[in-house]
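J.: sequence-free structure coming up:
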């Protein structure tokens, strides 16, 4: 089935695109419009690997199919190069919101790393304000065209650098201006959450929610550090929690599984997994289980009662949308609307919002799935 067919897919008569969705794990610098990259590159004098959108799409596809997170991340050298001015950040954030609305998203949390957008002379504070303006403009423009969407920010620190405490303070300082959480991103293997303990101690004292990239390029030890050192309320990807599960047998169609202590804790505490199936395949995060979409342990985790959520990670780099991710899951695991609704309920419950607003999202999802 082609990408276009997944984007237009229906399940039990319902259009996947029209269903209300929650996006918890989506990087701003991985979600630029191709035309915008070309425009901004021309203005900034940035060399591009292709001179038109189809060529640029092919270039991103080559980076994303590497099977390595480190190689996958090389694509961001281009995107961040054109995101070094207030005007560029505001435009990209505005378009980001509109693209989410077009995909049926009603609430999104966009994560990005301010420290990567200061090479042109911006301060981190100016970068955060520029993104905030773009989000507000996008929300207003979406509302004018009949879409209702809210987007908040998660500020990421690069785990290979030493600015995490600075970014943590920046996140707390902007919590009344749309910043709802903190994250560490970048090359996971060799850069555990424990290296950023000072930042996490500060965030815990300030009661700012944390999600940590863990269980993508490294295994259970990384997840353990995210939970213990990072006090993570959600796991960014977290797919390799499946390494702490041992298959011991089958009874009919049911798999018998022995839980490790870590997996049982994550399941029993309902710690949300921000799974991004296409990206997890592309970066090699699921390589030990196979190299096809249907090899992703998403369904195993779902059937065992983990709080699984569906995300895109990087819509442009991975060439996907949230609608497409749902369509691919339906194809791979024969999910129905009840399954897809449960994934959205999980995401709504996991959003970094007050409980009253999370309950409103749950109601909006229930109404949207029953039209």
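T.: Arrived safely, thanks for sending. If you're wondering where the values come from, they're calculated on a predicted model, not measured in any experiment. Numbers count the residues shown, from 1 in each chain.
J.: use CA for all of it now, contacts and neighbours both
T.: Noted.
J.: So for stretch 130-150, what gets flagged as buried?
T.: Neighbour-count burial for stretch 130-150, with 16 or more other C-alpha atoms under 10 Å as criterion, is recorded at 130-142, 147-150.
J.: can you check stretch 172-184 too?
T.: 172, 174, 178-184.
J.: Any idea how far apart the tips of that stretch sit?
T.: 15 Å (C-alpha to C-alpha, to the nearest Å).
J.: Show me the contact partners of that stretch.
T.: 111, 132, 152-159, 164, 168, 171, 193, 203, 206, 208-213, 352-353 (C-alpha atoms under 8 Å, 6 or more residues apart in numbering).
J.: Cross those residues against strands and list the overlap.
T.: 111, 152-158, 211-213 (DSSP state E).
J.: List only buried entries from the contacts of stretch 172-184.
T.: Buried, going by 16+ other C-alpha under 10 Å: 111, 132, 152-159, 164, 168, 171, 193, 203, 208-213, 352, out of the contacts of stretch 172-184.
J.: and residue 19, how far is that from residue 326?
T.: In terms of C-alpha to C-alpha, residue 19 sits 10 Å off from residue 326.
J.: Same question for residue 271.
T.: Per C-alpha to C-alpha, residue 271 is found 21 Å from residue 326.
J.: With neighbour numbers in mind, choose between those two.
T.: residue 326 (23 against 20; other C-alpha atoms under 10 Å).
J.: also this one, for the comparison:
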């Protein structure tokens, strides 16, 4: 597989990009895990950075979201102190900036970082501290990046209202939105309706993991009960799309009420190709990236975006994910630019800031093409 990620003569890493679905606890550097674990006396399955990175990849390729999520027990374990939280956040921002990301939203669950006695407010503040350090370090290296926190509640727990209130409390300290994550099947957004109604009353934006380990019912609940503006993954929305190829001269595609609604309302799909393959989210269509319904959703006019989900577990970057879909579906730079404009329009930022991002995307793509000539 290519390590250059070149499309139409342009290295994708040089293009300005926007990352909407990126888990902080899935973005750690293996070497950092080793150092933090040693300081905290945490046992690791592998003691060298390359081997540990491979261990995460192997554990994540199970085809099961439940098994995939078990790797987070280790990453969360080294993120229980101020030092661990700030370092991981700082390095995550630097790695994004080095990959050409100009705006990113890092999501994480504060309730999973309290075992060493920190409070919910403290962990949010420490992550923000690390984010700001990372932005400063990137600027010193000549790179401009902006980052927002997405505060996540665990859908199998009962703290969603408390976590929603935490998110709103920090809306002027780097937090831009709210999410629920974790084991999806059996834990619809409706179980957290009180939290989502509160967020709606506060005009606070919401994205919800849905359509990954569960199908239409989960997506419907995310939209109807959760007031979701974006769907975390949402790949199984394709189950609500019918394809009839019985006529040898034509193929007919019809959208169900749900998929038509998502399309017409511009509800954003935060698709993560490699992760969707790893967790079995696309198992109904096949076992390879080329089987991903990404292109179907794109060609039907859905607001699709490309994301990493977890850079560590998938051994990936946003540039790599964009290159993968371009390589598999024969996309050109114009398609990649469309995905970035979709992401810019969907960012949990004021309209004026989103317009600035859109201009930066357009200018950056033009500049990258000119430099490649």
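T.: Nice, thanks for sending it over. Remember, it's a predicted structure, so these values are computed and weren't measured experimentally.
J.: now, which of the buried residues of stretch 130-150 of structure 1 lie within strands?
T.: residue 150.
J.: Go through the buried residues of stretch 130-150 of structure 1 and flag which are in helices.
T.: Using DSSP state H, the members of the buried residues of stretch 130-150 of structure 1 that fall in helices are 130-142.
J.: Nearest to the spatial middle of structure 2, which residue is it?
T.: residue 21 (1.4 Å; C-alpha atoms, centre = their mean).
J.: Now which residue in structure 1 aligns to it?
T.: Under the alignment (TM-score structural alignment), residue 21 of structure 2 pairs with residue 25 in structure 1.
J.: Show me the helices in the stretch 101-250 of structure 2, by range?
T.: Secondary structure of the stretch 101-250 of structure 2 by DSSP state H, counting those that start in this stretch: the helices cover 120-140, 160-169, 193-201, 216-224.
J.: what's the counterpart of residue 157 of structure 1 in structure 2?
T.: For residue 157 of structure 1, the residue aligned by TM-score structural alignment is residue 153.
J.: residue contacts, that match?
T.: Residues in contact with residue 153 of structure 2 (C-alpha under 8 Å, 6+ apart) are 109-111, 159-160, 163-164, 178-181.
J.: what's the closest non-adjacent residue to the aligned residue in structure 2 for residue 224 of structure 1?
T.: Matched to structure 2 by TM-score structural alignment, residue 224 of structure 1 sits across from residue 220. The spatial neighbour of residue 220 of structure 2 that comes closest, neighbours along the chain excluded (C-alpha to C-alpha, 6 or more residues apart in numbering), is residue 258 at 7.3 Å.
J.: Now do the contacts for that neighbour.
T.: Per C-alpha under 8 Å, 6+ apart, neighbours of residue 258 of structure 2: 216, 220, 237, 240.
J.: how far away is the third one from residue 90 of structure 2?
T.: With distances defined as C-alpha to C-alpha, the gap from residue 237 of structure 2 to residue 90 of structure 2 amounts to 35 Å.
J.: swap in residue 210 of structure 2?
T.: 28 Å.
J.: try residue 55 of structure 2
T.: Going from residue 55 of structure 2 to residue 90 of structure 2 by C-alpha to C-alpha gives 24 Å.
J.: which residue lines up with residue 312 of structure 2 in structure 1?
T.: In structure 1, the residue paired with residue 312 of structure 2 is residue 316, using TM-score structural alignment.
J.: neighbours around the nearest residue to that match once chain neighbours are set aside, how many?
T.: In space, residue 316 of structure 1 comes closest to residue 31 once its chain neighbours are excluded; the distance is 4.7 Å by C-alpha to C-alpha, 6+ apart. Neighbours of residue 31 of structure 1 under the rule other C-alpha under 10 Å: 26.
J.: Was I right to think residue 31 of structure 1 contacts residue 318?
T.: No. Because the distance of 9.0 Å does not satisfy C-alpha atoms under 8 Å, residue 31 of structure 1 is recorded as not touching residue 318.
J.: The closest residue to the match of residue 157 of structure 1 other than its chain neighbours and residue 196 of structure 2: what is the separation?
T.: Excluding its sequence neighbours, the residue lying closest to residue 153 of structure 2 (C-alpha to C-alpha, 6+ apart) is residue 180, at 4.7 Å. From residue 180 of structure 2 across to residue 196 of structure 2, the span is 10 Å (C-alpha to C-alpha).
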